[in-house]
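> Any chance you can model this:
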Amino acid sequence: MRVLVTGASGFVGSHTVAALLEAGHTPRALVRDPAKATRALEAAGADPARVELVTGDMLDETAVGRALEGCRAAIHAAAAVGVTGRGGDLVEVNLGGTRNVVGGAVERGLDPVVHVSTVAVFVPPRDPVITVDGPLASPRTAYGRSKVAAERYVRRLQDQGAPVTVVYPGGVCGPHQPVLDSLMEGLVGALRLVWPLPPGGVGVIDVRDLAEALARALVPGRGPRRWLLGGHYLTWRQCSDLCRELTGVRHRRLPVPGGALRAAGTLLDALRRVRPFDYPLTRDAAEFMTRLVPTDDRPALEELGMKLRPVEQTLSDALRWLAEAGHLDPRKAGRLAPPAEEH
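All right, here's what the predicted structure looks like:
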C-alpha cells in the first residue's frame, strides 16, 4: 500500500522507509529538504528512487493534505526532540504537526494512522513499571509538555473511534542517525567526558526494530491501539558496564544523586544561554535519566510477532558507527573502532 511517512530525513523515519520497502509497501515521504532526505535514506539502506519525495513542511496544512492524497495509511514519525538542548517552540511544532498529519489522515479515512509518541509522556511514572494504561505525566520540560499535548490530541481521536495506533518508543539507538540527539548524543558525551551514574536508567530500543514494528503495524481494520516499545531497560551502571565490555575501554564515571543531576541540568541550561557549549546534559535529559523505569513491551511484541534483538548488538552497532562517522574518538570506541587506515 502507499504509505505517507513524515520524518524520513531523521533517524526513525529513514529506517522506517527502509522497513516499508522491505515489506513491499510504497512509501511517500513528506520532507523539507529532498537532498537531505536522500542522504538519510541511502544511509539507512533505502533506495531513494523507490520513494516518492514530496517537498513540504508538516506545519503547512495544505502541503500535508497534498501529501496524504492517494495514500491508504500514514506513519507520523517527525518530531522536534530537543531533549539535549536543540529545538525551537516544541509545543507548536509537535502539536501542530500532529494535528496536520494525524488529524488530516483521519479526516481522509486512512487506516491505520500510526503516531510515534515516546515513553516520555509517562515520565515521571506513578508505578514501578510503565504500561499503556498508566497516567500521563504532568512534565515540567518543554519536550515533555509538547509530547503530552500531542498525546492528548491523538487520544481524543482514538476515543472517537479513529484507527490511530500510538507507539511509545524508549531511547532509540543504532547506526546512521542523521543528526545526533537524545540517547546517541548522550553516549558520545558520556564516553568522551564523564559518565554520570544517577538512579534510574534507560530503555534501549534498536532503531531497526522500531522501524520494523511500525511497518508491521500497517494492518487496517484493527481500530485504536496503543503499544509500548521502551526496549531493554538498563540502569546507568549496567549501560556503562556494557559499553566498557563492548569497547574494552574504561571510561570515567561519576556517581551522582538524582536531585543533583537535575540541578546540574538546570544550571547547564542557564549557562548555555550565556555561552553555548557542547555537552548533552539538560534539565530535560536529567529528568528522563533519573525518573525512567522499565516498560511493559510484551503486549506489543506479542501482537506484532516480534522479538527485539539483543541490546549488546544494538550498542555495538551504534558505537561502531559513531566511531566510523567521526562522532566518537576511535580510542573511546576501543575494539569497535574501524581499522587505523580507515580513520
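
> C-alpha from now on. contacts and neighbour counts both.
OK.

> what residues are up against Ala105?
68, 73-74, 113 (C-alpha atoms under 8 Å, 6 or more residues apart in numbering).

> and it, which of the three is it?
Secondary structure, DSSP: H, G, I helix; E, B strand; the rest coil: Ala105 is helix.

> Can you give me the distance of it to Asp111?
8 Å (C-alpha to C-alpha, to the nearest Å).

> tell me the contacts of Leu90?
Leu90 makes contact with 80-82, 142-143, 146, according to C-alpha under 8 Å, 6+ apart.

> no, scratch that, I was asking about Arg216
The contact partners of Arg216, by C-alpha under 8 Å, 6+ apart, come to Leu304.

> now do 10 Å
Residues in contact with Arg216 (C-alpha atoms under 10 Å, 6 or more residues apart in numbering) are 19-20, 23, 210, 303-306.

> Could you do Gly221 as well?
111-112, 163.

> What sits closest to Leu20 if chain neighbours are left out?
Nearest-residue entry for Leu20: Ala215, 5.5 Å, with adjacent residues in sequence omitted and distances by C-alpha to C-alpha, 6 or more residues apart in numbering.

> likewise Thr118?
Tyr168 (4.3 Å).

> Surely the one you found and Ala77 touch.
No. With contact defined as C-alpha atoms under 10 Å, Tyr168 does not count as touching Ala77 (11.2 Å).

> between these two, what contacts are shared?
Shared contacts of Tyr168 and Ala77 (C-alpha under 10 Å, 6+ apart): 115-117.

> Return the closest of the residues you listed with respect to Val154.
Using C-alpha to C-alpha, His115 is the member of those that sits closest to Val154, with 8.1 Å.

> Here is a second sequence; please produce its structure as well for comparison:
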Amino acid sequence: MKVLLTGATGLLGVHLAGELLNQGYDVRAMYRSLPHQFNQLPWFREIDWIKAAITEPADCVRAMKGCQAVIHAASRTEPYPTQLAAYYEANIAGTDHILAAVRRCDVSRLVYVSTASVFRPGTLENPATEESPYAFHLMSSGYIASKYEAQQRVLSAVDQGVNAVIVNPAFMLGPYDFKPSSGAVIKYAMKNRLLFYPGSGGKSFIDVRDAARATVKALRLGQPGASYLLANEHLPYERFFQMLARLSGKRKTLVPIPAPLIRMAGTLSSAGEWLFRKPVPLNRINATLLTQDNYYSGEKARRELRMPVSPVSRAIEEAMEWFDNR
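Have a look, this model is predicted:
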C-alpha cells in the first residue's frame, strides 16, 4: 500500500515517514521546502518526495494519485497569533483540499492528525478522554479553533462516506525537531542556567515515536469516525522542568512564576497585539493554557491502536543528544 504523507518535515511527520517504512508501507511525502540537513535522515532516500502544497487543490490531487491511503499531518502549529484567520488557509482550507482529493482519487483510508487541545482538558486525577466535551472555552486560540473546525470537517466527511480516523496528540517530544517546535523548550533548558516555568498547571506528554506508531497503526486498526488521544505521561510543570534540568547534566536554578503574574502579562500582551496589530507569543489565551491543567488519557489508543508507552525522559535525552550534534 502506498501512503501519502503531508507535514513530513515536522516533528511528528519525520517520525511518521520512518514508521510507515518500518511497518512496510511505500511512502510519498509532500513538502514545500526541506529543512537544512534534512537529507541526512536515515530514511530520506526511501521516500518518494513530491513538491506540493496542501493550500493548492491541484497539488493535493497530483500528489495523491496512485496512493491508497493518506496521513494528513500538515498544519500551522505555532500558538500565536490569536486570530483564527491566520490559521484558516493551512489548517482549515488545506484540510478541505485534502478531503476533496481523497474523494476524487478514491482513497481507501484517511488519518487526520488533530490535537488533544480540541477537547476540554482534565486533571491529574481525572484526565480528559475522547468522550470529554470540546474545549469551547479555549476557542479564542486561533490554533485550537482551526484544528477543531478542521476536525469537524473530517467528521462531516465521514458521515458522507469518507473512511477517516482522527488522532489527537498531546505534547510530543523527541529527536529530529528541525524547526524546532516542541523541542524549543528542550533547547531553552539546555542553554540557560536560570529556568523560569509556570508555577501551576501541567501537561500530558508523549514520545513522538509512540505517537507516530499509533498514528500509522490507525491506518488499519482505527475505527472510522473515531478519535484517539495520544498521551502517555502526566507531569506538572515543576516535575517536568526538574526533569529537564537533571537530564541537561548541568547545574540549573528553577524559578516558578506565579500563575496570576503570567495571566496578567498575557492580558497586557493581548491588548498590545490588538493595538499594534502584531502577534505576541504570550497572549491572554496562551497564558491561560500555560497555567492550567492540560491532562489527557491515552487509554483508548493503547487499547485499540496498540500505542506503546515509553518514558518521556528517554525522548528528552535523545532530543538533547540530537540538538547537541546538529
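
> picking up where we left off before, only whichever of the contacts of Arg216 of structure 1 are buried, select them in ChimeraX.
ChimeraX command restricting these to the buried ones, with burial defined by 16 or more other C-alpha atoms under 10 Å:
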select :19,20,210,304
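
> ok, so of the contacts of Arg216 of structure 1, who is nearest Arg156 of structure 1?
Checking the contacts of Arg216 of structure 1 against Arg156 of structure 1 by C-alpha to C-alpha gives Glu303 as the nearest, at 23.5 Å.

> What is the subsequent helix or strand relative to the helix or strand harbouring that closest one?
Glu303 of structure 1 is part of helix 298-304 when elements are defined by DSSP states H and E. Downstream of helix 298-304 of structure 1, the first helix or strand assigned by DSSP H and E is helix 311-324.

> which part of structure 2 lines up with the helix or strand just after that following helix?
Downstream of helix 311-324 of structure 1, the next assigned helix or strand under DSSP H and E is helix 330-333. Helix 330-333 of structure 1 lines up with nothing in structure 2 when matched by TM-score structural alignment.

> Please state the offset of helix 330-333 of structure 1 from the chain centre?
Distance of helix 330-333 of structure 1 from the chain centroid (C-alpha atoms, centre = their mean, to the nearest Å) equals 25 Å.

> What are the buried residues along that helix?
In terms of neighbour count (16+ other C-alpha under 10 Å), helix 330-333 of structure 1 has its buried residues at 330, 332-333.

> List the members of the contacts of Leu90 of structure 1 that persist in structure 2.
For the contacts of Leu90 of structure 1, the aligned pairs still in contact in structure 2 (both residues aligned by TM-score structural alignment, their matches' C-alpha atoms under 8 Å) are 80, 142-143, 146.

> Find the nearest non-adjacent residue to the residue nearest the centre of structure 1, please.
The structure's structure 1 has its C-alpha centroid closest to Val172; by C-alpha atoms, centre = their mean the separation is 4.8 Å. Distances taken as C-alpha to C-alpha, 6+ apart place Ile205 nearest to Val172 of structure 1, at 5.0 Å, with adjacent residues excluded.

> How about Gly170 of structure 1?
Nearest non-adjacent residue to Gly170 of structure 1, counting by C-alpha to C-alpha, 6+ apart: Gly230, 3.9 Å away.

> gap between the one you found and Gly200 of structure 1?
Applying C-alpha to C-alpha to Gly230 of structure 1 and Gly200 of structure 1 gives a distance of 14 Å.

> The two: which is more packed in?
When Gly230 of structure 1 and Gly200 are compared for neighbours, Gly230 comes out ahead with 26 against 20, by other C-alpha atoms under 10 Å.

> How about the equivalent of Ala74 of structure 2 over in structure 1, nearest residue that isn't a chain neighbour?
Using TM-score structural alignment, the equivalent of Ala74 of structure 2 in structure 1 is Ala78. With sequence-adjacent residues excluded and distances taken as C-alpha to C-alpha, 6+ apart, Ala78 of structure 1 is closest to Gly7, at 3.9 Å.

> Now do the contacts for that neighbour.
13-14, 16-17, 29-32, 37, 58, 75-80.

> How many residues are close by Gly161 of structure 1?
Close neighbours of Gly161 of structure 1, defined as other C-alpha under 10 Å, add up to 11.

> Pull the contacting residues for it.
155, 223-224.

> That one: which element?
Under the criterion DSSP H and E, no helix or strand holds Gly161 of structure 1.

> and if you look at Arg155 of structure 1?
Arg155 of structure 1 belongs to helix 142-159, assigned by DSSP H and E.

> Check how far that helix sits from its aligned residues in structure 2, on average.
Once fitted to structure 2, helix 142-159 of structure 1 is off its aligned match by 1.6 Å on average (mean C-alpha distance after the TM-score superposition for structure 1).

> Which secondary structure elements does that helix sit against?
When contacts are defined as 3 or more C-alpha pairs under 10 Å, 6 or more residues apart in numbering; DSSP states H and E, helix 142-159 of structure 1 sits against helix 90-98, strand 113-116, strand 164-169, strand 225-229, helix 283-291.

> Show me which parts of it are buried, residue by residue.
Under the neighbour-count rule (16+ other C-alpha under 10 Å), helix 142-159 of structure 1 has 142-151, 153-155, 157-158 buried.

> try stretch 191-200 of structure 2
The neighbour-count check on stretch 191-200 of structure 2 (16+ other C-alpha under 10 Å) flags 195, 197-200 as buried.

> ok, so of the residues you listed, who is nearest Gly122 of structure 2?
Ser200 (14.4 Å).

> How about that closest one, nearest residue that isn't a chain neighbour?
Thr291 (5.4 Å).

> Now for the one you found, how many residues are close by?
Thr291 of structure 2 has 22 neighbours, counted by other C-alpha under 10 Å.

> Now for Asp324 of structure 2: which residues touch it?
Asp324 of structure 2 makes contact with 187, 190, 318, according to C-alpha under 10 Å, 6+ apart.

> and what of Ala73 of structure 2?
Taking C-alpha under 10 Å, 6+ apart as the test, what Ala73 of structure 2 contacts is 5-10, 12-13, 16, 91, 95, 111-114, 167, 215.

> could you redo the last one with a cut-off of 7 Å?
6-7, 13, 112-113 (C-alpha atoms under 7 Å, 6 or more residues apart in numbering).

> Repeat that for Leu221 of structure 2.
Leu221 of structure 2 touches 304-305, counting by C-alpha under 7 Å, 6+ apart.

> Distance check, it against Leu305 of structure 2.
6 Å.
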